[in-house]
Each structure stands twice: as C-alpha cells, then as structure tokens.
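S.K.: no FASTA, just this:
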C-alpha cells in the first residue's frame, strides 16, 4: 500500500500489487500532491513524501493522541467501520 506520509483522510492511499505499479503510483502521487496551497487542509505542509506499508483488510480505525506539556494526556481509538474500497476512506466522508 502506498500512502501520503503527511496527509489526512486516506487521500492518496493506493493499493499496489507490484514494484512496477508502486513506482508508477508513487510518481502519480508526488505529481498530484505537491503543496498545501494546491490542496488546502489536506496536511501537506510538511511535503508530499509517501510511505509504503503492508495492507491489512478490515475496518478503519482512528488513533488520536493528546500531548500537553510533553505529557500524554489522552489517547483514543475509534472504530469507523468498513472503508469504501478502493478509496480507503470511511463512508462518513462521502456523505
């Protein structure tokens, strides 16, 4: 799976099945997602770098961590249910 390192809502996440497909999708992702100004509120302020990770099917989860004064204040895990494959975004984002 190819995913933006600094993005939100799984935008730009793509399932790839070969090294050739990975290279092609990486180039397309870098070309599309350049700067925060191009895609406001997406989270590209740190750049369009990508991650390659193993894909595990199932439901989507959010992990939120709250740190204040260099101390962990809270951590929350939310089960968002199944994703809208192949976009990897939850159904709630489509409504």
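M.R.: On my side now, so go ahead. All values derive from a computational prediction rather than experimental measurement.
S.K.: please make it C-alpha for all contacts and neighbour counts, starting now.
M.R.: OK.
S.K.: what's near enough to touch the residue sitting nearest the centre point of the chain?
M.R.: Centroid-nearest residue in the chain: residue 10, 3.2 Å away (criterion: CA atoms, centre = their mean). When contacts are counted by CA atoms under 8 Å, 6 or more residues apart in numbering, residue 10 touches 3-4, 87-89.
S.K.: another one to put next to it:
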C-alpha cells in the first residue's frame, strides 16, 4: 500500500501489487496532487513523502498521538469500522 506521509483521510492511498506498480503509482500520486485544480497541493502541504506499508483486510483504525514539550501527553486509538474499498476512506465520507 502506498500512502502520503502527511496526507489526510486516506487521500492518495493506493493498493499496489508489485514494485513496478508502486513506482508508477508513486509518480501518478505526486503529479495528481501537485496539479489538483480545486485544492492545489492537497496532501502535499508538508511535503511529498510517501509511506509503503502492508495492507491488512479488516477495519480502519486511527492512531492519534499528542506530544507537548517533548513529552507524550495523550494517545488514542479509534476503530472506524470497515473501509470503503478501494478508496480506503471510511463509509461515513460522501464522495
């Protein structure tokens, strides 16, 4: 799975099956968000870095960590239920 490191709500998340497809989707994702007409730079505000991770079928979870003054002050895990495959966004988001 390819995902923007600083993305929001699984924007730009793509399931890939090979290294070749990963390279192709990476280029396409960066180009798409650099040229996004309605929201220029959407998902790229903090950079165009991407993450590659293993995809597990199941429910979506959010992990939020709050750090203040170099100290962990809170951590939360939310179960968002099943994803709306292939978009990887929760069912609650209207397309």
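M.R.: Happy to help now that I have it. For clarity, every value in this text was computed on a predicted model and none was experimentally measured.
S.K.: what comes up buried for the longest strand belonging to structure 1?
M.R.: Longest strand in structure 1, counting residues (DSSP state E): strand 71-82. Within strand 71-82 of structure 1, no residue qualifies as buried by neighbour count (16 or more other CA atoms under 10 Å).
S.K.: helices or strands next to it in the packing?
M.R.: For strand 71-82 of structure 1, the packing partners by 3 or more CA pairs under 8 Å, 6 or more residues apart in numbering; DSSP states H and E come out as strand 59-68.
S.K.: mean deviation of the strand it packs on from structure 2?
M.R.: In this overlay with structure 2, the average offset of strand 59-68 of structure 1 from its partner residues is 1.0 Å by mean CA distance after the TM-score superposition for structure 1.
S.K.: pretty sure residue 66 of structure 1 sits against residue 74.
M.R.: Yes - Residue 66 of structure 1 lies in contact with residue 74 (CA atoms under 8 Å); the separation is 5.1 Å.
S.K.: and the strands in structure 2?
M.R.: With DSSP E as the criterion, structure 2 has strands spanning 2-4, 50-52, 59-68, 71-82.
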